[in-house]
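In: turn this into a model:
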Amino acid sequence: MIQLRFDPSLPLMIPAILAGLALLVAGFALWRGLRGWVWRGLAGLALAAALAGPAIERGQRSGLSDIVIMLEDRTASQGVADRPAQTDDAADSIAAQIASLPNAELRRVSIADDPDGTLLGGGLSQAIAAEPGDRIAGVVAVTDGLLHDSQILPDEIPAPFHVLLTGRPQDWDRRLVIEEAPAFALIDQEARIRLRIADEGQVPAGARQGAVNLHISIDGGEDQTFAVPVDTSLDLPVQIDHAGQNVVRIALDPIADGDGPPELSDQNNSAAISINGVRDRLRVLLVSGEPHAGERTWRNLLKSDAAVDLIHFTILRPPDKSDGVPVDELSLIAFPTRELFLERIDDFDLIIFDRYRVRGILPPDYFRNIVRYVENGGAILVAAGPEMASVESLNLSPMGGILPAYPTGRVIDEPFLPQLTADGERHPVTSGLSGAPDGDSGSWGRWLRMTEVTPEPDVATVMTGAEEKPLLLLNRVGDGRVAMLTSDQVWLWGRGFEGGGPQLELLRRIAHWSMKEPELEEEALLADVSGGLDVRFTRRTMRDSAGPLEITYPDGTVEQLDLQSQGTGRFTANWRAPSAGLYRLQDGQLERVLALGPAAPREFERMVARGDQLASLVEATGGRIVHLSDGIPDLRHVSQGSRAYGRGVSKDWIGITPRQAETVTGLSRRPLLPDWIWLCLIGGFALLGWLVEGRNRDFGRRA
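Out: Alright, predicted model coming up:
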């Protein structure tokens, strides 16, 4: 590269003024008809040029090597069948051929797994942006063509783009497609999962015939089998039967070996879906045996919860009351005992007996129906007052067999401070209650009365009152729950007596534990998936020890994981799963199922290799899609603008275009003319002008 530069010895304005004056004088002489105007003008211009210091600048250049970018797809879909070997062989062969070419460099870019799938488009764009465009001689991608970011592929590439496609023409795959799955579902109601079984590739004739067996299980339970057609969307009904996480596993029957090749992978033949079970509304029946100061406490608590449907009855006029008032003149409504306790008792999630007395309102058969209701999964909460120690106690009814304690007949009328027991510090109903007292002092207020009871065996006493007698007892009966509060003085906390206490929090926990809310289960195994495959296990128990936790992998491998005590019945451990899938957890009699990773990983959505997503970019750059099942192509140099692919004697070839890029390594500069030549030019032109004007000779015309 040669350029003309100026290096003036004076400010550039002075030579410019001199050049302008020279042209002005020459023009004036021409106008006046004076001889020699040309030579005098040239002399002025030569003087101006000499002062401007013209110089010739010459750049020193050196050639740059060509760059070839090779993308290697190392994602999960490239790990099936013989694709890993195809990828390795093709990448090594291309690398060796580029190394043998003169003036060529190789840039290898590996595309790894990502939660969003194969990000080949982003990797290609970044690799091209990292290199000078005038040095890129070609781009080669070794891939199965299954990318999930085709929208960010570059619009153009300054060199041929070739795709070496893995896989084989006879490949085929069957997959389970989850089209729609709910994140939440109502308990005891059907939820619907929309799915489809899709076949892709060269499906053997034997696999195309008939329906496919679909197996579904919830929380690792017994499988249900359905025969479903292929390539048809259908709604699969599932029923969620408990609150919290429900893991639904759906799997296809394995395909029997036939005459044709096996399918590429069975990893997309199953899916695990987590559905959180929620209650539509909690239906609570509150029966108050008589008006009292604490009655409003229960009503306010339950009415304040928008998720609770409350039916409240207060018995104001028992049948044994005789005051002479005619029945038709009473404004009170009759207690609908038959409808509530016989016909519609199973509609309630919780029944609360608040200071209820046995006065003949409910016949014995109704109490027996309440017992059946609890054993089948219902919940009862008894808030007892002095009536518990009388002949009208619920313990003397058929319901007494499911109550967690029986009264001694003594009522303790003295102030006492509620205390947590050792079980109470562990049980989620009472653990962590705000302001819990320490010993005989604390921030809770005192209560003034309680009934003395003797607890049944295996009943959890979580709070004690006067003389360390049981105050709050919790028990499981069959599939149901029974809770008993042996005092009717909890309302004192709500009124702020002696500082009050966590009245609403305690009553809310009791009610929700009775209704089997998962966060209040005393024996629970929790798994907090913070992201990806990292899990924090928490074992909540009433025992002094827990673990080890037994983890069963999707392939049947079993691992033992030790849990570390965190105090108050909490044991934790951090763990990282080796891969996505369905894991079974077991600690003693407690089991649960954990689904890690997406329900249908994007890498396994499609498995049959195809190049249609890259075809437009390949065609625009003059490249070629070559199937590696036909052999690894040769690599050649082709001139820019020529066809970059072809068929050789034995196999295909692909081409790269040498770019012949250069870089400037130095500059040299020398004056356009030496100073003595400038002096001669200026003096010669001035002398010619003087001779022509002074002696009337026209040397210019003779010349």
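In: when you work out contacts or count neighbours from here on, use the C-alpha atoms and nothing else.
Out: Will do.
In: the lengthiest strand in the chain: how far from the chain's middle?
Out: The longest strand of the chain (DSSP state E) is strand 190-201. Centroid separation for strand 190-201 versus its chain: 22 Å, with Cα atoms, centre = their mean, to the nearest Å.
In: I have a second one here; can you model it like the first so I can compare?
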Amino acid sequence: MSTTVLFDPLLPVWVIAALAALATCAVIYAFWRGLSGWALRAVAAVIVLAAVCGPVLHRENRAPLSDIVLMLVDQSASQDLSDRAARTEAAAAAVEARIEARTNTELRRIDVPDGQDNSGTEMMAALEDALSREPRGRIAGIVALSDGRIHDMDQMPDLPAPFHLLHSGLETDWDRRLVVRNAPAFAILGEPVLLTLRVEDSGNAPAVPDGKVRVDVSIDGEQPQSFSIPTGRDVELPVTLPHGGRNVLQFSVQAVEGELTDRNNSALVQINGVRDRLRVLLVSGEPHPGGRTWRNLLKSDASVDLVHFTILRPPEKQDGVPVSELSLIAFPTRELFLEKIEDFDLIIFDRYKRRGILPAIYLENVAAYVRKGGAVLVSAGPDFASADSIYRSPLSQIMPARPTARVLDEAFLPNVSDVGERHPVTVDLPQAGNWGRWMRQIEVEVERGDVVMTGVDDRPLLVLDRVEEGRVALLASDQAWLWARGFEGGGPQLELLRRLAHWMMGEPELEEEALWAEATGQNIRIIRRSLEESVGSVTVTSPSGEVFVRDFDEIQPGHFEARHTGDEIGLYRLTNGDKSAVIGLGPAAPREFERTIATDEILTAAIEQRRGGSFAIEDGLPTVRSVRVGRPAAGRGWMGITPREAFEVTDVARVALLPAWLVLLLVSATLIGGWLREGRR
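Out: Below you'll find the predicted structure:
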């Protein structure tokens, strides 16, 4: 029970003050006049003023409330290392028993799991949520059982009670960690990119022989290369990407017996390989409106270095002008077609025919260039069907189709063939069905390759082929420029030629037979592109070696997809027929395993805010004491909680100290007494 005196004035305070002033003046005047009853009159005035102030006796019946201790139990992935989980649970049970053994004290246990999306241990968020659900006036203490690796200290709330840490680490713990820094998202093919590696030993680590460890580096899961690097130092390692598109690099250091975990002994880095400059040689024969189209297309791309070889004065031209007066410069054909040909990524022959300018040995060298991985595109005009056709040269060895010597001078609408509906060069071309017509086509007979577009009476119009390591394309018309001019609505001329050029240069996104994957969280989307109508299933091999088989579903012609959910984090290998790929799922070293040695440094701010303490579980659990607010809440072998003495009011009673009848009686008595005293005198 609690009893207090409250005042509930019957009049405004300023009115009571005015009455008190008047009463005081009256009493002083009576005293000055020498009236013997002035004291009794003063008592009467005081009684009246006290009654106007409304004094009330306030009584509360209170029921005491128990104190609450919050216990945060870290159950993140780093707590599963060694025997931390068992040690932590045993300590939690012991703390719970000691708290519950205290009178008027309750324990609230809050389990703290891993955060979402590799965000680590979010203990402060869990603490703030617990504080929002409990009355802060009842919180007597907060105890955290953790390795101290908290990742959201920026969200630490204002603590209402002492904070204590019981960390689960051991004095003998140690761990080795591999870190890859400054890994770029893109790198230029053929040029080494410098990656910074660091191997860190933390905790009570043993000495390393020679101070160096072996690091293995593999690209796309291939045979790794080994390097010996010192520990505790940044080392720059040059890496050259083998192919365009995504390259998955895996760095790993051998696990050593005794370290806490090998989850942070590897690192996955994904780098996209891009070409620095695409070098293109454009060989133009007879001038025609389409020649400028090729030049505009290639010059519009800032990443293309174009060398344009145009025949303006063939040897057979005789116009009587002395050679000494000509301003034309002889083109370095020998240097281009014999010495520098390997420097080009693509050679385009646009309406070129044999005129004796390029000897057969040059064209033979072009054919050899294709077999070694080069690319040749032939844009055929009437010259391709003539006796001087480029086909009737050493280039016939690599041509996918031969001319019949017939030129079809009639309007036709280019169409995508059945194979073209599945080929990345022609699939889903813009404005399909609204293209303009072309006016000429060269009749050819296909000997090999894929016909992706057709023209007059379904005759081959665009033929693509692979020759050993190289690629060849034949466009059996010189009328593509009509689309660029908007004839009859035009067509996707720039998009078609862009795709065609990029396919010939081996860009990964335009491969007709390809297998790759995309990861979203723990889900893998496996994509297979093929010209076949069926591709079977894909074999997925997890980092631990477990094998799964997933069937493909055809999403659209030539495009197949499969789904797989991986439980592990690391490098997954995908195999479908002769195609293979790799995908890194999640970080190789999750945030929970970046640093694994237990520490109390991260929680120092929370501990010092309310003068709490930090204790190692391996040294024994501290006893629990009661301390006053503001006093040190931790000492050697003990931790303190602050009893809050909280209560709830069950009943309230109010009694007036000066009831009306008592006021009337007292005032009457004092006034009559004063009158009688003054009358007797």
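In: about what we covered before: which stretch of structure 2 lines up against the longest strand of structure 1?
Out: Using TM-score structural alignment, strand 190-201 of structure 1 corresponds to residues 192-203 of structure 2.
In: how about the nearest residue to the alignment partner in structure 2 of residue 135 of structure 1, chain neighbours excluded?
Out: Residue pairing (TM-score structural alignment): residue 135 of structure 1 is matched to residue 138 of structure 2. Excluding the flanking residues, the one nearest residue 138 of structure 2 by Cα to Cα, 6 or more residues apart in numbering is residue 67, at 5.1 Å.
In: correct me, but that neighbour touches residue 645?
Out: Yes - if you go by Cα atoms under 8 Å, residue 67 of structure 2 and residue 645 touch, sitting 7.4 Å apart.
In: ok, those two, which is more surrounded?
Out: The neighbour count for residue 67 of structure 2 versus residue 645, taken as other Cα atoms under 10 Å, is higher for residue 67 (23 against 13).
In: OK, contacts around the more buried one?
Out: The contact partners of residue 67 of structure 2, by Cα atoms under 8 Å, 6 or more residues apart in numbering, come to 104-106, 138-140, 643-646.
In: how near is it to residue 634 of structure 2?
Out: 18 Å (Cα to Cα, to the nearest Å).
In: so where does residue 277 of structure 1 fall, helix or strand?
Out: Assessed by DSSP states H and E, residue 277 of structure 1 sits inside strand 270-278.
In: now do the helices in the stretch 401-550 of structure 2.
Out: Counting by DSSP state H, counting those that start in this stretch, the segments of the stretch 401-550 of structure 2 that form helices are 481-484, 493-504.
In: scratch that, structure 2
Out: 13-33, 38-53, 84-100, 123-133, 289-299, 333-334, 360-371, 481-484, 493-504, 604-609, 660-680 (DSSP state H).
In: give the aligned range of the fifth one in structure 1.
Out: When structure 1 is aligned by TM-score structural alignment, the counterpart of helix 289-299 of structure 2 is residues 293-303.
In: got a list of contacts for that stretch?
Out: Contacts to stretch 293-303 of structure 1, defined as Cα under 8 Å, 6+ apart, come from residues 288, 308-310, 312, 354, 488-491, 494, 504, 507-508.
In: could you identify the most distant pair in those?
Out: Within the contacts of stretch 293-303 of structure 1, two members stand farthest from each other by Cα to Cα: 309 and 489, at 24.9 Å.
In: neighbour count: those two, which is higher?
Out: Set residue 309 of structure 1 next to residue 489 and count neighbours by other Cα under 10 Å: residue 489 wins out with 19 against 16.
In: correct me, but the more buried one touches residue 446?
Out: No - the criterion here is Cα under 8 Å, and residue 489 of structure 1 misses it with residue 446 at 9.1 Å.
In: now for the strand holding residue 277 of structure 1, which elements pack on it?
Out: Using 3 or more Cα pairs under 8 Å, 6 or more residues apart in numbering; DSSP states H and E, the elements in contact with strand 270-278 of structure 1 are strand 172-180, strand 184-186, strand 244-252, strand 590-596.
In: now tabulate the ones you listed in JSON lines and tack on distance to residue 317 of structure 1.
Out: Formatted as JSON lines, these follow (distance: least, Cα to Cα, whole Å):
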{"stretch": "strand 172-180", "distance to residue 317 of structure 1": "56"}
{"stretch": "strand 184-186", "distance to residue 317 of structure 1": "39"}
{"stretch": "strand 244-252", "distance to residue 317 of structure 1": "42"}
{"stretch": "strand 590-596", "distance to residue 317 of structure 1": "48"}
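In: let's have those strands in JSON lines, adding mean neighbour count and distance to residue 121 of structure 1.
Out: Converted to JSON lines, those look like this (neighbours: other Cα atoms under 10 Å; distance: least, Cα to Cα, whole Å):
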{"stretch": "strand 172-180", "mean neighbour count": "20", "distance to residue 121 of structure 1": "24"}
{"stretch": "strand 184-186", "mean neighbour count": "19", "distance to residue 121 of structure 1": "35"}
{"stretch": "strand 244-252", "mean neighbour count": "22", "distance to residue 121 of structure 1": "32"}
{"stretch": "strand 590-596", "mean neighbour count": "19", "distance to residue 121 of structure 1": "27"}
